[in-house]
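Turn this into a structure:
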Amino acid sequence: ERSGDHRELFLAAVKAKKNVLLEKPMAIKPSDVKAMVAAGNRAKKAVMVAQCIRFWPAYVLLKEYVSSKELGKCKSLILRRQGGKGLWSPWYFKASTSGGAIYDLHVHDTDFVNFLFGKPKAVSSIGSIGGTTDRGVDHVVTNYYYPKSKVEAVTAIGAWHQHTTWPFTMGYTAVFEHGTLDFDLPRAQPVMLYTDEAAQEVEMGATDGWFEEIKYLVNCVEQGEKPSLNMIASTEISMRIVRAELRSIKSGKVEKVK
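Reported below is the predicted structural model:
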């Protein structure tokens, strides 16, 4: 479904007392997000936004290392997500219905940064307008600002204006005090752990974030519980971060996350 239709469909499903898995992005318009958060908070059933990267095995591993500090403090993180123009449904090419790459693609990494470290104090972004959509941000590079005691540098790049034959890529490089964890989806061995002593292959298994998020929500439904891993309120913060990125692209300045 088109991203611009999310509010109408979500509110109808909640009103009908359905369990809901809502495709990302939550919504493009701030007023839609506000209405959806209010409805989600009132919902009697399980509702969740499909931010699948929170469930993707390589990113789950990164979250575990950040939380456990097994490799020491995470000093820096670079996230990458890029795709070709593709031959998608026509609505993808209109910023009013897809939001451009910043909302439909890059939002995955912004959401995961929020999931890892919480809401940043501010962001600075540069971006390219159009190229795939009519007037959306189709290439974005963002720095997320946190207290140095939490993480020293976090950057994400997202784009879908490469030419059609460009293969979809996603990954990250996380530098910890005692090792570097690197994920590159197209690589023969996608996840590697590098230390001063050795380079180690990390096996992840065959599952993916799409399957795991659905499995998680189904389990919540069966147990009569509301999802805690991907709450509506947390996703709403991710949308606020994206809007700060858009303001930064427009102003050319560092923008606070409101």
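
hey, let's count contacts and neighbours off CA atoms from now on
Noted.

measure the residue lying farthest from the centre of the chain to residue 89 for me?
Going by Cα atoms, centre = their mean, the residue of the chain most distant from its centre is residue 197, 32.6 Å out. Between residue 197 and residue 89 the computed distance is 48 Å (Cα to Cα, to the nearest Å).

Show me the strands in the stretch 51-200 of the chain, by range?
Taking DSSP state E, counting those that start in this stretch to define them, one finds strands in the stretch 51-200 of the chain at 74-84, 122-129, 137-145, 153-162, 169-176, 179-184, 191-194, 199-201.

Can I get the ones you listed in a markdown table including mean neighbour count?
Listed next are these as a markdown table, based on neighbours: other Cα atoms under 10 Å:
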| stretch | mean neighbour count |
| --- | --- |
| strand 74-84 | 20 |
| strand 122-129 | 21 |
| strand 137-145 | 23 |
| strand 153-162 | 22 |
| strand 169-176 | 20 |
| strand 179-184 | 21 |
| strand 191-194 | 18 |
| strand 199-201 | 12 |
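
what's the closest of those to residue 37?
strand 122-129 (22.5 Å; Cα to Cα).

Quick one: distance of the closest one to the chain centre.
Mean C-alpha position of strand 122-129 versus that of the full chain (Cα atoms, centre = their mean, to the nearest Å) differs by 16 Å.

OK, contacts around the spatially closest residue to residue 177 that is not a sequence neighbour?
Spatial nearest neighbour of residue 177, chain neighbours left out: residue 72 (5.0 Å); criterion: Cα to Cα, 6 or more residues apart in numbering. For residue 72, the contacting residues are 176, 177, 178, by Cα atoms under 8 Å, 6 or more residues apart in numbering.

cool, and residue 13?
Contacts for residue 13 (Cα under 8 Å, 6+ apart) come out as 19, 20.

secondary structure class for it?
Put simply, residue 13 is helix when judged by DSSP: H, G, I helix; E, B strand; the rest coil.

where's it relative to residue 207, distance?
Taking Cα to Cα, one finds residue 13 at 29 Å from residue 207.

so residue 227 touches residue 45, yeah?
No: in this structure, residue 227 is not within contact of residue 45 by Cα atoms under 8 Å, at 9.7 Å.

host element of residue 218?
helix 209-223 (DSSP states H and E).

ok, residues contacting that helix?
19, 21, 45-46, 48, 50, 52-57, 226-227.

The structure of the following sequence is requested for comparison with the preceding one:
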Amino acid sequence: MVKVGIIGAGFMGGMHAECYNNLPNAKLLAIADIDLIKAENLAKKYKVKAYQKPENLFKEEDIQIIDICLPTFLHKEYVIKAAEAGKNILCEKPIALTIKDADEMIEAASKAGVKFMIAQVIRFWPEYVKLKEIFDNKSLGKMTSISCVRLSQTPTWAWDKWLLDSKRSGGALVDLHIHDTDFLLYLLGKPISLLSVASKSSLKYSHVFTTFLFSDDVVAFAEGGWDMPDNFPFTMGFTANFEDGVVEFNSRYQKSLAIYRSGEEVEYPEVKIELQASAETGGNISDLGGYFSEIRYFVDCVENDKMPTLASGESARDSLKIVLSELESIKSGRLIKL
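All right, here's what the predicted structure looks like:
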């Protein structure tokens, strides 16, 4: 039984708590948040201890995993503290706001000999897992292009409105759009070049459009924005073109995943949902499927003493590096060769 402490009792902390609650080989022991009332409310739901100071979790010898669900600008501080306390670490994405901070976090975990994973959840999301399977087994031939989209209401629900402050979150570019940049790297490797633009808005980098060129002449496009009206439903999806067909995913469709082949009936693959539950914590996603899969994976890694290679700190740093190259392109108006 792997024992867990969560830092951060907000939207994502609630999502993660519900996942641990549904895992047979994990036990949530405590939750910490600077807002003690929030920590107590979430802790009460799972009958665990509540703390105001995260450091109290580090002192609990039984805790093997520290799950960091804090604003991005706080990731470095608490990842390093958790590593120095000898705890394995699951940290929310993005890893950090700078490559320097990311490197220091990776180094701290390596020096302490603890497992360190960044919760790049799209690598575990069922429809994206299916696309990776189709890509790897070449059942539709070679991929020629892929277009990704991720659109959200303006995230006014976050503590102290930190998501709306680009200095603390990096804007939609670093917090939201990085999901698709990370998945593209996971699928296709490092791009050869990219060109990014951002729409003009009072919120910095709130809607981003990037075209990537990958090896084998694969063209990718990714759009990410959180400047949608408050009644606009959260939307994520992709259209992946292969030599012998197209795979389409749209989170707003009842049959969310479809495979199109010329002259054949449309195929709607069954997507395995690992957990159908809701943490009921607000925010833009209520389905726990992908979150459950990533957390189960990390718990299994800790239990079986395996490194979390599917979403390592190093791969998260690499994704951040590409996103920061996108920022360079936005600022300069130039194509960036990588």
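
quick one on the thing from earlier: mind checking which of the strands of the stretch 51-200 of the first structure is nearest residue 28 of the first structure?
Of the strands of the stretch 51-200 of the first structure, the one closest to residue 28 of the first structure (Cα to Cα) turns out to be strand 137-145, at 12.7 Å.

how big's the offset between that closest one and the second structure?
Superposing on the second structure places strand 137-145 of the first structure at an average distance of 0.8 Å from its equivalents, by mean Cα distance after the TM-score superposition for the first structure.

That strand corresponds to what range in the second structure?
Under TM-score structural alignment, strand 137-145 of the first structure corresponds to residues 205-213 of the second structure.

before we move on, what about stretch 166-176 of the first structure?
Using TM-score structural alignment, stretch 166-176 of the first structure lines up with residues 232-242 of the second structure.

which residues touch that stretch?
Contact with stretch 232-242 of the second structure is made by 140-153, 246-252, 284-285, as judged by Cα under 8 Å, 6+ apart.

If we use 6 Å, what do you get?
For stretch 232-242 of the second structure, the external contacting residues (Cα atoms under 6 Å, 6 or more residues apart in numbering) are 140-152, 246-251.

now stretch 28-37 of the first structure
7, 27.

give me the stretch of the second structure that it matches.
Counting by TM-score structural alignment, stretch 28-37 of the first structure corresponds to 97-106 in the second structure.

what do you get for stretch 219-230 of the first structure?
Using TM-score structural alignment, stretch 219-230 of the first structure pairs with 300-311 in the second structure.

What lines up with residue 185 of the second structure in the first structure?
By TM-score structural alignment, residue 185 of the second structure lines up with residue 114 in the first structure.

Just list the residues touching its match, thanks.
Contacts of residue 114 of the first structure (Cα under 6 Å, 6+ apart): none.

State the distance from it to residue 176 of the first structure.
For residue 114 of the first structure, the distance to residue 176 of the first structure - Cα to Cα - is 18 Å.

Could you point out the longest helix of the second structure?
Looking across the second structure with DSSP state H, the single longest helix is helix 313-332.

Which elements pack onto that one?
The contact analysis (3 or more Cα pairs under 6 Å, 6 or more residues apart in numbering; DSSP states H and E) places helix 313-332 of the second structure against strand 193-198.

If I take the strand it packs on and helix 313-332, what angle do their directions form?
Here the directions of strand 193-198 of the second structure and helix 313-332 differ by 60 degrees (axes from the mean of the first three to the mean of the last three Cα atoms, to 10 degrees).

mean deviation of strand 193-198 of the second structure from the first structure?
Here strand 193-198 of the second structure, set against the first structure after superposition, deviates by a mean of 0.8 Å using mean Cα distance after the TM-score superposition for the first structure.

contacting residues around that strand?
For strand 193-198 of the second structure, contacts defined as Cα under 6 Å, 6+ apart pick out 205, 207-213, 326, 329-330, 335-338.

quick check, nearest of the residues you listed to residue 199 of the second structure?
Checking the contacts of strand 193-198 of the second structure against residue 199 of the second structure by Cα to Cα gives residue 207 as the nearest, at 5.7 Å.

From residue 322 of the second structure, how far off is that closest one?
17 Å.

Over to residue 230 of the second structure?
Look at residue 230 of the second structure and residue 322 of the second structure: by Cα to Cα, they are 30 Å apart.

Tell me which of those two has more neighbours.
Shown here are residue 230 of the second structure and residue 322; by other Cα atoms under 10 Å, residue 322 has more neighbours (21 against 12).

ok, and the closest non-adjacent residue to the counterpart of that one in the first structure?
Residue correspondence to the first structure (TM-score structural alignment): residue 322 of the second structure is matched to residue 241. By the measure of Cα to Cα, 6+ apart, the closest residue to residue 241 of the first structure outside its immediate chain neighbours is residue 257, 5.7 Å from it.

Burial check on that neighbour, number of neighbours?
20.

if we can go back for a sec, what residues of the helix holding residue 218 of the first structure count as buried?
209, 212, 213, 214, 217, 218, 220, 221 (16 or more other Cα atoms under 10 Å).

likewise stretch 226-237 of the first structure?
Using 16+ other Cα under 10 Å as the test for burial, stretch 226-237 of the first structure gives 226, 227, 230, 231, 232, 234, 235, 236, 237.

Quickly note the distance from the closest residue to residue 130 of the first structure other than its chain neighbours to residue 122 of the first structure.
Residue nearest to residue 130 of the first structure in three dimensions, not counting chain neighbours: residue 136, with 5.4 Å by Cα to Cα, 6+ apart. To residue 122 of the first structure, residue 136 of the first structure is 22 Å away according to Cα to Cα.

Can you give the distance of the longest helix of the second structure from its chain's centre?
15 Å.

Just want the most central residue of the second structure.
Note: the second structure centre (Cα atoms, centre = their mean) maps to residue 120, 3.1 Å.

nearest residue to that one other than its sequence neighbours?
That would be residue 93: by Cα to Cα, 6+ apart, it lies 5.8 Å from residue 120 of the second structure.

I'd assumed residue 121 was in contact with the one you found.
No: counting by Cα atoms under 6 Å, residue 93 of the second structure sits too far from residue 121 to count as a contact (8.4 Å).

Which one's more surrounded, those two?
Taking neighbours as other Cα under 10 Å, residue 93 of the second structure and residue 121 compare with residue 93 leading, 24 against 21.

which residues does the more buried one contact?
So residue 93 of the second structure contacts 118, 119, 120 (Cα under 6 Å, 6+ apart).

Next one: it from residue 114 of the second structure, what distance?
18 Å.

swap in residue 306 of the second structure?
Taking Cα to Cα, one finds residue 306 of the second structure at 11 Å from residue 114 of the second structure.
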